[in-house]
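Enquirer: I would like the atomic coordinates for the input below:
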Amino acid sequence: MARKIFVGARIFDGERFHDDKALIVADGRVEAIAAGNDLPDGERVTLSGGVLSAGFIDAQVNGGAGRMLNDEPSAASMAIIAGGHRPYGTTSLLPTLITDTSEASTAAIEAATEAVKANRGVAGLHLEGPHLAPARKGAHLAELMRPVEDRDVKAFIRAREAIGTLLVTMAAEQVTVAQVRELAEGGVTVSIGHSDCSSEAAEERFDAGARGVTHLFNAMSQMGHRAPGLVGAAIDHPSTWCGIIADGHHVDPKALRTALRAKRGEGKLFFVTDAMSLVGSEKDSFTLNGRTVRRERGGFCSKLVLSDGTLAGSDVDMISTIRYGVTYLDLTLAEALRMATLYPARFLRLADRGYLSPGARADLVHLTDALTVTATWLAGETV
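Expert: Reported below is the predicted structural model:
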């Protein structure tokens, strides 16, 4: 049995911190958290203070390391993107294909099936479109948007069976309650987003099995005192999970703090990056569906915009969202870490990730006290 023993750092197991303890990893999985004076034989990994946590999980990653998934939906692209985010603590992610042709979607499904088997950080696939609402298109191409057809439902269920984890973002206007129910029963994770729907329409789909909303507050009907919209329905519904982009540009911190205080029940807010290709790259622009997206530096982090000023994804990485949460959202470090580990794992039903208890996959990240990443491990191996 190959065993590693991590010592010298506080251990965050997903629920609480452990001081003066060691994390024991055997054959790529957590064996125990044990007192330092009662350790088995094994390779010692000595850390210089800081925090050892489960690796971060990102459910929405359009690109990284200079590569956009839409430009080349292949397993090789997914590996490059995953590698580009690993220095920032992300050990599991869903490469995300934004609205594109059916051929691109098919290629992404085939690529994800291969990439997940490689076991190098690709945990599934996120299809964000084409079943979105043109009224809330954001940076997506409205001309490619369309309603869900029954053949799409069957194709998504087949894809989920092949990949393992499939997340699809859909507008409530483009998918029926019956279709949501069939998708959920087929194991597909449905998230409502890019939608101008009423709160009632959203609630019907949540009750039918839609598990979450995509980037809460952005590209959706807002909360009014008589028309709560998708924002109000998502915050109010107890089992609905809400991804948030915490970069200082997408959502005002006052709105995020309010949502964090208001959200009650099983469903929680969790961090996503919605990152584009410039994360992990020194470039200042890239092309998205024939349109130039440029990096504007300033603020907590840079922002990415089209020529008309529309936000086009983000330039943030996962460790930066944790720092933002602690600094601007009044989060404890424990809760900020949960929003990057335990909560996205539960949303995506990744049963062996997001925490450090016996049997969990030993995907790890070591952080300094200043919340910078020093090292990551996949299944206990340094990467």
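Enquirer: contacts, neighbours, all on C-alpha from now
Expert: Will do.
Enquirer: elements contacting the longest strand along the chain?
Expert: Criterion DSSP state E: the longest strand present in the chain is strand 90-98. Secondary-structure packing of strand 90-98 (3 or more C-alpha pairs under 8 Å, 6 or more residues apart in numbering; DSSP states H and E): strand 56-61, helix 75-85, strand 125-128, strand 373-378.
Enquirer: Show me what the last one is packed against.
Expert: Contact analysis of strand 373-378 by 3+ C-alpha pairs under 8 Å, 6+ apart lists strand 90-98, strand 364-367 as its packing neighbours.
Enquirer: one more, for comparison:
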Amino acid sequence: MSRVVLAGARVVRPVGVDAGGRVTVEDGRIVADARPAEHRPAESSPVVDLTGHWLVPGFVDLHAHGGGGASFSAGTAEEALRVIRAHRAHGTTTMVASTVTGDLGDLAAQAGTLSELVEQGDLAGIHFEGPFIAAGRCGAHEPTLLRDPDRSAVGELIDAARGTARMLTLAPELPGGIEAVRLLRDHGVIAAVGHTDATYEATRRAVEAGATVATHLFNAMPPLAHRAPGPIAALLEDERVTVELINDGTHLHPSVLGLAFRSAGAGRVAFVTDAMGAAGMGDGSYPLGPLRVEVAGGVARLAEGGAIAGSTLTLDRALRRAVTVDGLPVAEAVRALSATPARLLGVADRVGSIEEGKDADLVVLDEEFAVAGVMRGGEWLSGPPRPTALSSPRGR
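Expert: Now for the predicted structure:
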């Protein structure tokens, strides 16, 4: 039996922050120990003193294309594992692999490789971003490879993922868009509205058909206007929709992020990275699917045209910015990084919050919200931040 006690941290739980909290991990899971310290028997379990730190659930990223100099679209398990390791070092213990627009055959081959990593437990699923998106809002997607979301093409990607497809982003105004949303819903795949020129009314039809996610809200869609509210208003106002936000300081102004939180509520906002290969790396030239991206000052842009091309964000940075720049309460920011995306993916029974019976996926943060330790399934991937010590007779 493997058991460790994490003590003294400010523990962010679903009900709030537990100052000086205690979390017991046994055989990879969080277990209960509600007894007062003076009534706990002496034990030989190691105790990690986390005084002066935050203890939060492992982060859950719904939308990431790469990191650590690698990309999910490379189509190899080796590169995919490099991406996963890079983001785990920054606290993301659960992640979905996002592809970019490509030839259907190439995307199907990528899905075949990534599905094996889902089956092994390294990934939580596959997200297809494109090719069923609007040409006028394609951003860092190759425009010559875009196509309408006809039933056959969408079905081909679902089948290629062998039950591991979790989300597909599309522009619902395209021919076949609403039918595609229904097809995705019927197969248990999240239909996400994004890279779209949809009107308010067309977006409403997509939500009624089953769309439940806004892919990086505000980005790659018409802006909010007082006579033409477009997709932003439709997605923010509907309680069935979870909205992705890229909180890197480049994609969104703090006031816009605040507007989204006030409109949707903390339970409907999911921070995502939309990261490409440069996440966790330095400036330079990187691939993004068939396109080339130049990163300067941490901002990724297409080498040709200069459009923003994903981000170099990691979720620990999104959390730090949410608290120190955007002024969000720590518990709300953490919820957007963990519980909300976990609920959306249908894995909230295992991850996303610090509760008895859940996987011991935990992140230790210092006073400045920098990662000091990462635990996944009860095993330290980095850290622990302080040496362990045997517990005192009072159990500490």
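Enquirer: returning to that earlier point: could you say which of the helices and strands packed on strand 373-378 of structure 1 is packed most deeply?
Expert: Highest mean neighbour count among these (mean count of other C-alpha atoms under 10 Å): strand 90-98, with a mean of 28.
Enquirer: what residue is smack in the middle of structure 2?
Expert: In structure 2, the residue lying closest to the centroid (C-alpha atoms, centre = their mean) is D61, at 1.5 Å.
Enquirer: before we move on, back to that, out of the helices and strands packed on strand 90-98 of structure 1, flag the one nearest A135 of structure 1.
Expert: Ranking these by proximity to A135 of structure 1 (C-alpha to C-alpha) places strand 125-128 first, at 15.5 Å.
Enquirer: mean distance, that closest one to its aligned residues in structure 2?
Expert: Aligned to structure 2 and superposed, strand 125-128 of structure 1 gives a mean residue distance of 0.9 Å (mean C-alpha distance after the TM-score superposition for structure 1).
Enquirer: for that strand, packing partners?
Expert: Using 3+ C-alpha pairs under 8 Å, 6+ apart: strand 125-128 of structure 1 touches strand 90-98, helix 102-118, strand 166-170.
Enquirer: I'd like the ones you listed as JSON lines, with distance to E282 of structure 1 appended.
Expert: Below are those laid out as JSON lines (distance: least, C-alpha to C-alpha, whole Å):
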{"stretch": "strand 90-98", "distance to E282 of structure 1": "19"}
{"stretch": "helix 102-118", "distance to E282 of structure 1": "26"}
{"stretch": "strand 166-170", "distance to E282 of structure 1": "30"}
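Enquirer: most tightly surrounded among these?
Expert: Ranked by average neighbour count under the criterion mean count of other C-alpha under 10 Å, those are headed by strand 90-98 at a mean of 28.
Enquirer: With structure 2 overlaid, how far apart is that strand on average?
Expert: Per aligned residue, strand 90-98 of structure 1 averages 1.0 Å (mean C-alpha distance after the TM-score superposition for structure 1).
Enquirer: residue range for that strand in structure 2?
Expert: On structure 2, the counterpart of strand 90-98 of structure 1 by TM-score structural alignment is residues 92-100.
Enquirer: who's in contact with that stretch?
Expert: 58-65, 72-73, 84, 87, 107, 114, 122-131, 141, 166, 288-289, 315, 361, 376 (C-alpha atoms under 8 Å, 6 or more residues apart in numbering).
Enquirer: Done for today, thanks.
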